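**Q** Requesting a structural model of the entry that follows:
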Amino acid sequence: MSPAQQPPQRPGGPKDADSGPSGLMDLLGVAAVLLEADGRIDMWSPQAEQLFGYTGSEALGQYAALLLLQPEHRDAAIMLFAEVMETGRGWAGAFPVRHKDGSTRMVEFRNMRLTDNTGDHYALGLATDRTTLRQVERGVALSTRLVTQAPIGLAILDTDLRYVVVNPALASMHGVAEAEHVGRRFGEILPGAAFQDAETAMRRVLETGVPVVDRQVVGRTRADPEGDHAWAVSLYRLEDQHANVLGVANVVVDVTDRYQAARRADRAQQRLRLVANGSARIGTTLEVERTAQELADVVVPGLADMVAVDLLDSVLQTGRTDIGEGPALFRALAVKTAYPTNAAQAIVPPGRLTTYHADHPAAYCVRTRKPHLITHLDSGEHTRIATDPEAASLLARAGVHTDIAVPLIAREQVIGVMGLARARNPVPFDEDDLALACELASTAALSIDNAVLHHHIRSAAETLQRSLLPQLSPRHPGLEVAARYRPAQAFSEVGGDWYDVIPLEGDRTALTVGDVMGSGIPAATAMGRLRTATSTLADLDLGPARILTHLDKITSGLDPYIATCVYAIYDPHHARLQVASAGHLPPVLIRAGRAPELLDLPTGTPLGVGGVPFETTTFDLRPGDQLVLYTDGLVETRSDPIDQRLDDLLRLLTGPDHSTEETCDRLLQQLRHPAGHDDVALLIARAQPQPDARGTQP
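**A** Reported below is the predicted structural model:
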């Protein structure tokens, strides 16, 4: 509407929005007509001209009944007019009226008698098009029913965001009566951070006129102060026909069921991801502590704010779940928290032994084989999940409010317990969380039990392996000798590597290194038999090739095992070294003042293959020279070419002269990976000057 079309303002009158004209009268187009006592038209409004079609000059002074009514309706109208003028009682109703264009229209009338200051009577008629009136009535009725009976929440707020109208549905959602809404601000009815964004959105809608549709708001109202509800909120700016801003309409639909279903679906997806993550990440090695830590890494922070994984110490020590009399003794394996917290000090650190009181969830799990869920910990109840009062105080101050303990069960035996807690996460554990924790614990328990079993088998094999290796004297005629044996790391089984130094007649010494292919106790046993056979054959004063031939026949009887071996005999009186190889990596010869070199030997076939002769090669080994024998665990890796690794070995043997002991340690430190998957046997012999008959060095 242009400024010229705006209704005039009375000078000095109020200028706020409430004082402006209502658009409803304009929408109805109410016409005013004043009749004299004899029925002639005395006054004619512009709205009358629009409603009936006659201008003022055409209507003024005319009898209304003759101008506006069809002949068949005039008598009835005259009688009603007379009654109004005689009694002073108003009349309301609809009459067919003849429009100037000849058409007939139903018009709604309100007629009343007016009296001037001289006592003369007039009739005032207010009229509007009945079709328009019925449309407005239907709209009002529909709006009234919609507001009062609709299950969705409806409200109108003014420009100060004060409630003007609230329907019963919204009042019920808020837990505040309809009458208590009116005149109060939005923030008074719905305080708190959860609704601040909605209030900001309302102000933006008032300012811009851009509506907001289906904006989700999650919070708590007086109707249910203990539970979260979700609403889909739509906001629209209200204006009258003159574009004056009246306020904002608020349409609210309770979508709590949909919100909770979405949350449940999201939690289900999270649980599936956790289970999949656990299957992929738990049990990647056969190390007990690492497997427990993998379990802790999966559940924090996805399921809990903090976790502790404990194993029965009897399982670690003996492989059995014999807890004996009294409280069970646990060894802490893994601890993790989602964020730095003093509560970590209340958890038994990894490696520490501890017992729990009879009411502790861990003790309950061992006793009953069942999980234990505490949905809510009240003040003073933290002693239930703590080892002592100080730990209980730390857990309480950290805000721990819910707890789960789950037994680790393998081979139908409880081998340990996983404990979970939440503090910063305000949602208490529920049955779904318990089921997820049990599933992850079941996966981890099997992996931990396998790791424990592997640990015991490996310990037995390593003990057997070490018991079968010789106790070397560092000094032999004309030789300084050092040797090392390193088993495979914890996630691999012990193999069949060995070394030996055997004294022979004439001050000679046999040096041998071998590797039985395979692992575990059977490989260690086969290694022991070969070492015993080698020592026995050495006493027969046979050459290296003959020794390997006999060992080949013996190994053939150890089916399915085969082995590689290097056998050497050193004669200090002739400074001579005889060497034969059965499929083994070449030894390194270090001559004084020269670069280390790999001995060029006929490789031969591994022991146990059979049918292939072995050859003996002779070299000089003078005082100061060194011979390095080793198994493939020293140089082979899963990623590097063997030629490169042999070059690394030669490089490390180049340089300043060191004792054989120092050289062994340096090679193991530089070449062997901390997580080496194979055993290593290493033997280094340095030729020494022979004393003369008087016992002095030449």
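**Q** Could you use CA atoms for every contact and neighbour count after this?
**A** Fine.
**Q** Okay, strands next: where are they in the stretch 401-550 of the chain?
**A** Under the criterion DSSP state E, counting those that start in this stretch, the stretch 401-550 of the chain contains strands at 402-410, 413-422, 475-476, 479-486, 495-503, 509-519.
**Q** ok, Asn244 - how many residues close by?
**A** Asn244: 11 surrounding residues under other Cα atoms under 10 Å.
**Q** and it, how far is that from Leu627?
**A** 103 Å (Cα to Cα, to the nearest Å).
**Q** cool, and Glu199?
**A** Glu199 is 86 Å from Leu627, by Cα to Cα.
**Q** the more surrounded of the two?
**A** Per other Cα under 10 Å, whichever of Glu199 and Leu627 has more neighbours is Leu627, with 23 against 15.
**Q** What's the end-to-end length of stretch 204-221?
**A** 23 Å.
**Q** contact partners of it?
**A** 159, 173-175, 190, 194-195, 198, 201, 226-237, 245, 247-248 (Cα atoms under 8 Å, 6 or more residues apart in numbering).
**Q** Now do the buried residues in that stretch.
**A** 204-206, 209, 211-212, 216-217, 219-221 (16 or more other Cα atoms under 10 Å).
**Q** Okay, strands next: where are they in the stretch 551-698 of the chain?
**A** With DSSP E, counting those that start in this stretch as the criterion, the stretch 551-698 of the chain has strands spanning 563-571, 576-582, 588-590, 597-598, 617-620, 626-630, 680-687.
**Q** repeat for the stretch 51-200 of the chain
**A** According to DSSP E, counting those that start in this stretch, the strands that the stretch 51-200 of the chain contains are 91-98, 104-115, 121-129, 153-157, 163-166.
**Q** just these: most buried one?
**A** Ranked by mean neighbour count, the strands of the stretch 51-200 of the chain are led by strand 153-157 with a mean of 23 (mean count of other Cα atoms under 10 Å).
**Q** tell me what that strand is packed against?
**A** Contacts defined by 3 or more Cα pairs under 8 Å, 6 or more residues apart in numbering; DSSP states H and E place strand 153-157 against strand 163-166, helix 168-174, strand 245-254.
**Q** so what's the most centrally placed residue in the chain up against?
**A** Centroid-nearest residue in the chain, with Cα atoms, centre = their mean: Gly302, separated by 4.1 Å. Applying Cα under 8 Å, 6+ apart to Gly302 gives the contacts 270, 274.
**Q** ok, back up a step: please convert the strands of the stretch 51-200 of the chain to JSON lines, extending it with distance to Asp310.
**A** Listed next are the strands of the stretch 51-200 of the chain as JSON lines, based on distance: least, Cα to Cα, whole Å:
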{"stretch": "strand 91-98", "distance to Asp310": "90"}
{"stretch": "strand 104-115", "distance to Asp310": "88"}
{"stretch": "strand 121-129", "distance to Asp310": "87"}
{"stretch": "strand 153-157", "distance to Asp310": "53"}
{"stretch": "strand 163-166", "distance to Asp310": "58"}
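**Q** The structure of the following sequence is requested for comparison with the preceding one:
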Amino acid sequence: MSATEVSRAGPPPPGGALTVLDPSALVLDADGRVVLWGPQAQELFGHTAEDALGRPVGALLVDPQHRASAVELFTGAVAEGVARSGTVPVRHRDGSTRLVQFRTMRLRGADGGYFALGIATDQAALLRVERDLALSERLVSQSPIGLAVLDPELRYLMVNPTLERLNGLSGRHLGLTVREALSFMDAEPVEADMERVLATGVPLVNRFSVGPTPADPGREHAWSASYHRLEDRGGRVLGLAVSVVDVTEQHQATLEAAAARRRLAQVADASVRIGSTLDLDTTADELAEVCVPDLADLAAVHVLDCVPAGRGEGVAVPEGSPRAFRPPSVASAGPSPVASALGGAGGPVRCAAERLITRCVNAALPIRLSRLDRRDLAHIAPDPQSAALLARAGAHSYLAVPLIVRGRVLGALDLVRCGNPVPFDEDDVVLATELAARAAVCVEHARWYQHQRHTAETLQRSLLPHRPPHQAGLEIAVRYQAAEAVCDIGGDWYDAIPLPDGKTALIIGDVMGSGISAAATMGQLRTATRTLAALDLEPAAVLSHLDRITADLDHRFATCVYAVHDPQRSQCRISSAGHLPPVLVRPGRAAPALLDLPTGAPLGVGGVPFETTCLDLAAGDRLVLYTDGLVETRDQPIDARLAALLLLLERHRLPLEETCDLLLRALRRPGDPDDVAVLIASVQPPG
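**A** Below is the predicted model:
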């Protein structure tokens, strides 16, 4: 601003230190008489100009005992031409006494004469200002809070040592703009906040910033800054006051608490998502998917193809041994080609001893690599092509944790970070270990379930005929489909037994209950049925004998249809023990229909007679026998399901094997809780 602009603007409004001190001016001639008396002097001493002008200053203001020293301050300055200062007790016009600080100096007039100029300040006011200045200086210099004053152009005028230390710019702030001083961070939002406070006068408090500093470039710091506008007593804007608090520790604690909450949420999510089924592959898939993308960009679950039985911490596997794993379950946050980089597809995967996943399993300990090089990638990926794929994807950190339950290692969880720039740390190891521990229990349950299911299904199938015998005058097709749950596998069976004179016994049955014990009961009944069939008895008689036998078998009940086909008479004699009615299909002559048989009581009830019904069968006629697992559901009435069975048989005239597949495909649902047996016999023309 030019001098002309200052003149036009007028004098600045009163304020500042001079207003606080309010010094008084008086001028004495060479004889010590007052020749100039200002209004501030009147306020300080109580005498008007008319009272003071022309009077000796000593007689006017000072008691006799202090008069000589007071006059010396003025006369000495005039005689020697050297400024002097001192404190003198001054008598106020009202009779009171106060200490006044004088500073005197010599003035020369137009006529060559000398005068003494005295500047007087109330000693009490001066002491208050000095005290406040000293206190302010101490507070500013020793404050643990960073403090600064900036001018209206946002250039630093004052910075305390704390702020210099926070910004890492010791002794280099003064005169710099905000952008120049804070070049190590994004200063634009900070500058915008300051300009807003200068413009509006409304303070801004606790403005949060994060970034490194020149003094500590390898660590992220956090600050909370507050800004308020500085004004003098007249309201003129002097600049901006800034206070900055280092809240790095609080910020780090907040981040750690947030990370802990995320880990707890992820563990809770894993508890819900992992183990939704008792399928081993599904469980492994769920673990891999839970880890991506929150924990890793690429996850693979390797389950050992064979786990030795037993308990205890010791895993009797030499450190340098290769291991065989099931095909890994892989989840990726990136493109699908990267997902194949941690494991192959198809059958079991054999991993060399050098693979990190093998070392993790053999040692039963986590393996963490914060930074990866090409050599590390070669020990992570199954082949050089996969290692190159990981390198192109930006893989930079690796973590593997074992799946352990009751001291046995079941496999390992493989984790890789590509897009996430932060390497794995100890907190990630803790989280991954927790996820792996929870998943390991589910994997163990899935293994046990599959083993039990395989055992029950193997027993069930071993008790059924592998293929129906080729019988004169009949073509037979059979199917057995186990239930999804191991506890539901059990008592359904079918059989076709050759009898004398070319006859064939056809049996379909269902032991009530499930599990291995039901399968064992079924095996006993099937053996008994074959023994009774050899006696060539009437169907009702066979069922009566089976009824007595069943009553002695562990309180079990069973339903059964027993039919005997006689090709010489073109007849079928049939009896039912509480079983669903067979379907008779007469192609070209009548629609498929349920046989109207005397239902009878289930086997094992005892004391209920059975009846035999005789049917005439012609070439091409079909008899469809089935268990309740084919048609019974929880959400549909049995009549509707039986109608659906008849409709399928009417609309589709397929070969027997294809008809069996059609019925199972159309009427069964995934997860149906019961096993099912189907037997279809078609009468063949003589020949």
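**Q** Superposing both, give me the TM-score.
**A** TM-score for the superposed chains, counting by TM-score structural alignment, normalised by the length of the second structure: 0.86, backed by 682 aligned residues with a Cα RMSD of 3.9 Å.
**Q** Let me know the closest of the buried residues of stretch 204-221 of the first structure to Val481 of the first structure.
**A** Val481 of the first structure lies nearest to Gly219 out of those, by Cα to Cα, at 78.9 Å.
**Q** Which strand or helix spans the alignment partner in the second structure of that closest one?
**A** Mapped onto the second structure by TM-score structural alignment, Gly219 of the first structure lines up with Gly211. Element membership of Gly211 of the second structure, judged by DSSP states H and E, is strand 204-213.
**Q** And that strand against the first structure, how far off on average?
**A** Mean deviation of strand 204-213 of the second structure relative to the first structure after superposition (mean Cα distance after the TM-score superposition for the first structure): 2.1 Å.
**Q** what's the mean deviation for the following helix or strand past that strand versus the first structure?
**A** Later in the chain than strand 204-213 of the second structure, the nearest helix or strand by DSSP H and E is strand 216-231. Strand 216-231 of the second structure: mean distance to aligned residues in the first structure after superposition is 2.2 Å, counting by mean Cα distance after the TM-score superposition for the first structure.
**Q** what helices or strands is strand 216-231 of the second structure leaning on?
**A** helix 188-200, strand 204-213, strand 237-246, helix 248-273.
**Q** That one: how far from the chain's middle?
**A** 31 Å (Cα atoms, centre = their mean, to the nearest Å).
**Q** If we go by neighbour counts, what in that strand is buried?
**A** For strand 216-231 of the second structure, by 16+ other Cα under 10 Å, it's 221-230.
**Q** what does stretch 609-628 of the second structure give?
**A** So for stretch 609-628 of the second structure, counting by 16+ other Cα under 10 Å, buried means 610-613, 617, 619-628.
**Q** Ends of it, what's the gap?
**A** OK, stretch 609-628 of the second structure end separation, Cα to Cα: 23 Å.
**Q** The alignment partner in the first structure of Ala257 of the second structure: neighbouring residues, count only.
**A** By TM-score structural alignment, Ala257 of the second structure lines up with Ala265 in the first structure. Close neighbours of Ala265 of the first structure, defined as other Cα under 10 Å, add up to 12.
**Q** gap between Ala265 of the first structure and Leu436 of the first structure?
**A** Taken as Cα to Cα, the span from Ala265 of the first structure to Leu436 of the first structure is 15 Å.
**Q** Check Val147 of the first structure too.
**A** Val147 of the first structure is 46 Å from Leu436 of the first structure, by Cα to Cα.
**Q** same question, Met43 of the first structure
**A** Taking Cα to Cα, one finds Met43 of the first structure at 86 Å from Leu436 of the first structure.
**Q** Tell me which of the strands of the stretch 401-550 of the first structure lies nearest to Gln669 of the first structure.
**A** strand 479-486 (11.3 Å).
**Q** Pull the distance from the closest one to the chain's centre.
**A** 52 Å.
**Q** how many other residues sit next to Val429 of the second structure?
**A** Neighbour tally, Val429 of the second structure, other Cα under 10 Å: 17.
**Q** residues touching it, list them.
**A** 366, 368, 399, 401.
**Q** Distance check, the match of Gly219 of the first structure against Thr254 of the second structure.
**A** From Gly211 of the second structure to Thr254 of the second structure the distance is 16 Å (Cα to Cα).
**Q** before we move on, the earlier item: the residue nearest to the centre of the first structure matches what in the second structure?
**A** Aligned partner of Gly302 of the first structure by TM-score structural alignment: Asp294.
**Q** Before we go further, its match is sitting in a strand, right?
**A** No. Per DSSP: H, G, I helix; E, B strand; the rest coil, Asp294 of the second structure lies outside any strand segment and is coil.
**Q** Mind putting the strands of the stretch 551-698 of the first structure into a markdown table with distance to Pro71 of the first structure?
**A** Formatted as a markdown table, those follow (distance: least, Cα to Cα, whole Å):
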| stretch | distance to Pro71 of the first structure |
| --- | --- |
| strand 563-571 | 131 |
| strand 576-582 | 136 |
| strand 588-590 | 136 |
| strand 597-598 | 135 |
| strand 617-620 | 145 |
| strand 626-630 | 132 |
| strand 680-687 | 127 |
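**Q** Ok, which of those comes nearest Arg666 of the first structure?
**A** strand 680-687 (11.6 Å).
**Q** can you pull the buried residues of that closest one?
**A** Counting neighbours by 16+ other Cα under 10 Å, strand 680-687 of the first structure gives 680-687 as buried.
**Q** ok, back up a step: Arg91 of the second structure: which of the buried residues of stretch 609-628 of the second structure is nearest?
**A** Arg91 of the second structure lies nearest to Asp628 out of these, by Cα to Cα, at 123.1 Å.
**Q** Does that closest one touch Asp672 like I think?
**A** No. Asp628 of the second structure sits out of contact with Asp672 when judged by Cα atoms under 8 Å, with a separation of 11.5 Å.
**Q** Next up, the contacts around Ala441 of the first structure.
**A** Ala441 of the first structure touches 295, 406-409, 418, counting by Cα under 8 Å, 6+ apart.
**Q** can I get those in JSON lines with neighbour count and distance to Pro151 of the first structure?
**A** Shown next, in JSON lines, are the contacts of Ala441 of the first structure (neighbours: other Cα atoms under 10 Å; distance: Cα to Cα, whole Å):
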{"residue": "Leu295", "neighbour count": "30", "distance to Pro151 of the first structure": "49"}
{"residue": "Val406", "neighbour count": "29", "distance to Pro151 of the first structure": "45"}
{"residue": "Pro407", "neighbour count": "32", "distance to Pro151 of the first structure": "49"}
{"residue": "Leu408", "neighbour count": "31", "distance to Pro151 of the first structure": "51"}
{"residue": "Ile409", "neighbour count": "23", "distance to Pro151 of the first structure": "52"}
{"residue": "Met418", "neighbour count": "29", "distance to Pro151 of the first structure": "48"}
